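Undergrad: only geometry, no sequence info:
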């Protein structure tokens, strides 16, 4: 059984959604589908999620029509019968928090994909849960997903969001639909978690910087987690752990080049032809070197030093 997740670029318009649906239908083992909000159709376009965030902003003109027209165009071109007018009215008129508005793109995208596939729609608002501090409640989430999906042969779910204990919608960080897909795969005991994006897989380096970068055929969970933490953007760094814990292989695939081998992520060690798996980097990353005489004899010195980083909400990484 395969759980699949499609990113925003793969669902940017009706033609892309139609192509993604062909991929899903080409293998009957693809049973559970998690989708992102529609991404850019061309380089100057605006992602749906960014449009929703701008709409929510009090300093921006509150015009929901361009968002509504974008989805209605997709519905018309797909030739499906789907009335989302009540959803548009609620999103447009009711006072909502920022997370709710940011999640609407995934919700509408999933409604459309479910209608096009003629599969059940399952809202992750009622099966992905966070605690009072906004941390994922994995135990409760797994139980709820199993209850909601256990009796279904197929289902389409929106990624990126769930609910707080008080019922308010809460989102993962941007790109969090990858996490949603991994949670569904883990809960349902999938044999494979396919993550469909717009590249052939994990590359050895950023192709915008290194023109000779090539696809990594196989990589371990630990290597992938390290690369995503250091700036590789093919997969959200927090999507690794649910699949890792469940021992589910992740397969990075290209929606626009489905015949490509992609990149496989597994727990076992992978023998690489090259001694270096890949190279990644991120901005806003600094190394601090502290030297002080007899520092090793001062009790509490490290704690006091790191408390400065904690005060300014700076994550600390200790080199192994």
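TA: That came through, no problem. All values reported here derive from a predicted model rather than from experimental measurement.
Undergrad: From here on, just use CA atoms for contacts and neighbour counts.
TA: Fine.
Undergrad: Give me the residues contacting the lengthiest helix in the chain.
TA: Of all the segments of type helix in the chain, defined by DSSP state H, the longest one is helix 98-117. When contacts are taken as CA atoms under 8 Å, 6 or more residues apart in numbering, the neighbours of helix 98-117 outside the stretch itself are 17, 21, 34-38, 48-50, 52-53, 56, 71, 75, 78, 80-82, 91, 120-121, 123, 155-161, 168-171.
Undergrad: Are any of those buried, and if so which?
TA: Neighbour-count burial within those applies to 17, 21, 34-38, 48-49, 52-53, 56, 71, 75, 78, 91, 120-121, 123, 155-161, 169-171; the criterion is 16 or more other CA atoms under 10 Å.
Undergrad: Mark which of the residues you listed are part of strands, please.
TA: With DSSP state E as the criterion, strands contain 34-35, 155-158, 161, 169-171 from among these.
Undergrad: Among the residues you listed, which pair sits farthest apart?
TA: 155 and 170 (21.6 Å; CA to CA).
Undergrad: For this protein, which segments are assigned as strands?
TA: With DSSP E as the definition, the chain shows strands at residue ranges 2-6, 30-35, 155-158, 161-163, 169-171, 192-197, 218-220, 250-254, 263-266.
Undergrad: Make CSV out of those and add distance to residue 228.
TA: Formatted as CSV, the entries for these read as follows, by distance: least, CA to CA, whole Å:
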stretch, distance to residue 228
strand 2-6, 18
strand 30-35, 21
strand 155-158, 23
strand 161-163, 21
strand 169-171, 20
strand 192-197, 15
strand 218-220, 12
strand 250-254, 13
strand 263-266, 13
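Undergrad: Which stretches in this protein count as helices?
TA: Secondary structure of the chain, counting by DSSP H: helices at 14-25, 48-56, 65-78, 85-93, 98-117, 138-149, 177-188, 221-229, 240-246, 301-311.
Undergrad: Packing partners of the shortest one?
TA: Of the remaining helices and strands, those touching helix 240-246 by 3 or more CA pairs under 8 Å, 6 or more residues apart in numbering; DSSP states H and E are helix 177-188, helix 221-229.
Undergrad: Quick check: closest non-adjacent residue to residue 198.
TA: Spatially, and ignoring its direct neighbours in sequence, residue 198 is nearest to residue 254 (5.1 Å; CA to CA, 6 or more residues apart in numbering).
Undergrad: How about the contacts made by that neighbour?
TA: Residue 254 makes contacts with 196-201, 260, 262, as judged by CA under 8 Å, 6+ apart.
Undergrad: which among these end up buried?
TA: In the contacts of residue 254, burial by neighbour count holds for 196-201, 262, counting by 16+ other CA under 10 Å.
Undergrad: which ones are touching the closest residue to residue 269 other than its chain neighbours?
TA: For residue 269, the nearest residue in space outside its immediate sequence neighbours is residue 220; the separation is 6.2 Å by CA to CA, 6+ apart. Taking CA under 8 Å, 6+ apart as the contact definition, residue 220 lies against 265-270.
Undergrad: one more structure, for comparison:
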């Protein structure tokens, strides 16, 4: 059995859905289909999820929602009309969309999740009916019916271990099961979404639950490239990656697959393949426990901006018991998680996402650390990008990091920080964000040209 997930661009309109049908019909092992909400095919399109966010904002602020409701329904209506399928499914979708405006506002932490999940849920209903109309025995299954139970953390749900026994029963169905991605239900029956892009997570969980032989993730690119095609001209296509390598690349900006999506399949040792809905015969990129091709030390280069660094210096810091712990406790007090923490004997840098900071919060953090730890120097540094060079082969190659630092130096790009974990799967460079693209090109030339 194969679990196959189709992203937003793959289910965006009738033309794309015909491609999805052909892919599912071409392999009888494709028995479980996870779908996203309709996304974009062209830049002029608007993602249904974005329309639902607008709908939620209007409803929450008690403004008129008539126009946005019609926009959302029309996205599905155009597909129903072009595919010439049973109109009753559109009535069901319209009822669902309009029904959101009857939900209780007030103290309802799951309201936004319920609005946003409607994109995937109605997409799955439509696609199941479409499959049936083309002679494929199929069935819509909601996450609740499937038994996908998640934690009570709105917009950041995690699967509960008990779900896997529930999901294993899906192997007993004869039909092709069409299941909405992005959300599950809590033990009390509330809709709760994974973080955005979470349809990848749903697919991974389902693959682990039914012990699939393969998890196929269909998107709009021919697999994964060694660098972003928008930054590097015609970068090399990657044939194989390990789970760890993909996790590092996804974290640092490769958006082809959600960075949390690999954990369930990693645990179950189920291989993943990233393929293109618009070019399904292409082999794509396989994600495995270990690579058969081990020649390349570096398999990919990724970059992401939006980071800040909290830099602290204090003479004899290394002799002060619990210094790092106290810094992290103060950040925890202000609901800030750290991403990286490179250090020296008398200094420490804590890298975090800028989106968690405000001017007021920064000032309070600085005051608290000064009060508790009395540092010699402390300040925030903003507008940082994190670059990652990734490859499990780096363990066996000498001078990989030196090549990277030399390449950046030749381009006049200053390193704000450098960090490498004990696993030696990746090396992280911190630079100013305005140098990010130039740095990626320099590193690509060094490792791949």
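TA: Received the coordinates, thanks. Just so we're clear, the structure is a prediction, and the values are computed from it rather than from any experiment.
Undergrad: For residue 130 of structure 2, see how far away the most centrally placed residue in structure 2 is.
TA: By CA atoms, centre = their mean, the mean C-alpha position of structure 2 lies nearest to residue 258, the distance being 2.2 Å. Using CA to CA, to the nearest Å, residue 258 of structure 2 is found at 27 Å from residue 130 of structure 2.
Undergrad: do residue 267 of structure 2 as well
TA: Computed with CA to CA, the distance linking residue 267 of structure 2 and residue 130 of structure 2 is 34 Å.
Undergrad: more crowded one of these two?
TA: Summary of the neighbour comparison: residue 267 of structure 2 and residue 130, criterion other CA atoms under 10 Å, with residue 130 having more neighbours (24 against 11).
Undergrad: Aligned against structure 1, show me the partner of that one.
TA: Using TM-score structural alignment as the criterion, the counterpart of residue 130 of structure 2 in structure 1 is residue 116.
Undergrad: again, but for residue 324 of structure 2
TA: If you follow residue 324 of structure 2 across to structure 1 using TM-score structural alignment, you land on residue 302.
Undergrad: show me the contacts for that match.
TA: Residue 302 of structure 1 makes contact with no residue under the criterion CA under 8 Å, 6+ apart.
Undergrad: got it, and residue 14 of structure 2?
TA: Shown here is residue 14 of structure 2, whose contacts under the criterion CA under 8 Å, 6+ apart are 78-80, 82-83.
Undergrad: Try it again at 7 Å.
TA: Going by CA atoms under 7 Å, 6 or more residues apart in numbering, residue 14 of structure 2 touches 79, 82-83.
Undergrad: And it, how far from residue 221 of structure 2?
TA: When distance is defined by CA to CA, residue 14 of structure 2 is 19 Å away from residue 221 of structure 2.
Undergrad: How about residue 29 of structure 2?
TA: Residue 29 of structure 2 sits 23 Å away from residue 221 of structure 2 when distances are taken as CA to CA.
Undergrad: Can you report how many residues lie near the equivalent of residue 194 of structure 1 over in structure 2?
TA: In structure 2, residue 194 of structure 1 lines up with residue 216, judged by TM-score structural alignment. Residue 216 of structure 2 has 23 neighbours, counted by other CA under 10 Å.
Undergrad: Excluding chain neighbours, what is closest to residue 216 of structure 2?
TA: Closest to residue 216 of structure 2 by CA to CA, 6+ apart is residue 4, at 4.6 Å.
Undergrad: ok, back up a step: so which of the strands of structure 1 comes closest to residue 284 of structure 1?
TA: strand 169-171 (23.4 Å).
Undergrad: which one in structure 2 is aligned with residue 141 of structure 1?
TA: With TM-score structural alignment as the criterion, the equivalent of residue 141 of structure 1 in structure 2 is residue 163.
Undergrad: does that match really touch residue 149, like I thought?
TA: Yes: using CA atoms under 7 Å, residue 163 of structure 2 makes contact with residue 149 at a distance of 5.4 Å.
Undergrad: For the stretch 301-449 of structure 2, which segments count as strands?
TA: If DSSP state E, counting those that start in this stretch is used as the criterion, the strands of the stretch 301-449 of structure 2 fall at 347-353, 377-390, 417-420, 426-432.
Undergrad: could I get those strands as a markdown table with distance to residue 42 of structure 2 and mean neighbour count?
TA: Formatted as a markdown table, the entries for the strands of the stretch 301-449 of structure 2 read as follows, by distance: least, CA to CA, whole Å; neighbours: other CA atoms under 10 Å:
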| stretch | distance to residue 42 of structure 2 | mean neighbour count |
| --- | --- | --- |
| strand 347-353 | 30 | 21 |
| strand 377-390 | 29 | 20 |
| strand 417-420 | 39 | 16 |
| strand 426-432 | 32 | 22 |
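Undergrad: Can you tell me which of those strands is nearest to residue 197 of structure 2?
TA: Going through the strands of the stretch 301-449 of structure 2 one by one, with CA to CA as the measure, strand 347-353 comes closest at 18.4 Å.
Undergrad: Structure 1: matching residues for the closest one?
TA: Aligned by TM-score structural alignment, strand 347-353 of structure 2 falls on no residue of structure 1.
Undergrad: out of the contacts of residue 220 of structure 1, which ones does structure 2 keep as well?
TA: With both residues aligned by TM-score structural alignment, their matches' CA atoms under 8 Å as the criterion, the subset of those whose aligned partners also touch in structure 2 is 265-269.
Undergrad: In contact with the residue nearest to residue 216 of structure 2: list those residues for me.
TA: By CA under 7 Å, 6+ apart, the residues touching residue 4 of structure 2 are 30, 32-34, 215-217.
Undergrad: now, which of those residues sits nearest residue 352 of structure 2?
TA: The closest of the contacts of residue 4 of structure 2, once distances to residue 352 of structure 2 are taken by CA to CA, is residue 217, at 29.8 Å.
Undergrad: thinking that closest one is in contact with residue 273, fair?
TA: Yes: if you go by CA under 7 Å, residue 217 of structure 2 and residue 273 touch, sitting 6.1 Å apart.
Undergrad: Compute the number of surrounding residues for residue 2 of structure 1.
TA: What residue 2 of structure 1 shows, counting by other CA under 10 Å, is a neighbour count of 19.
Undergrad: Aligned to the residue nearest to residue 269 of structure 1, what sits in structure 2?
TA: Residue 220 of structure 1 maps onto residue 242 in structure 2, with residues paired by TM-score structural alignment.
Undergrad: next one: residue 315 of structure 1
TA: Residue 315 of structure 1 maps onto residue 338 in structure 2, by TM-score structural alignment.
Undergrad: Quick check: its match vs residue 260 of structure 2, distance?
TA: Applying CA to CA, one obtains 17 Å for the distance of residue 338 of structure 2 from residue 260 of structure 2.
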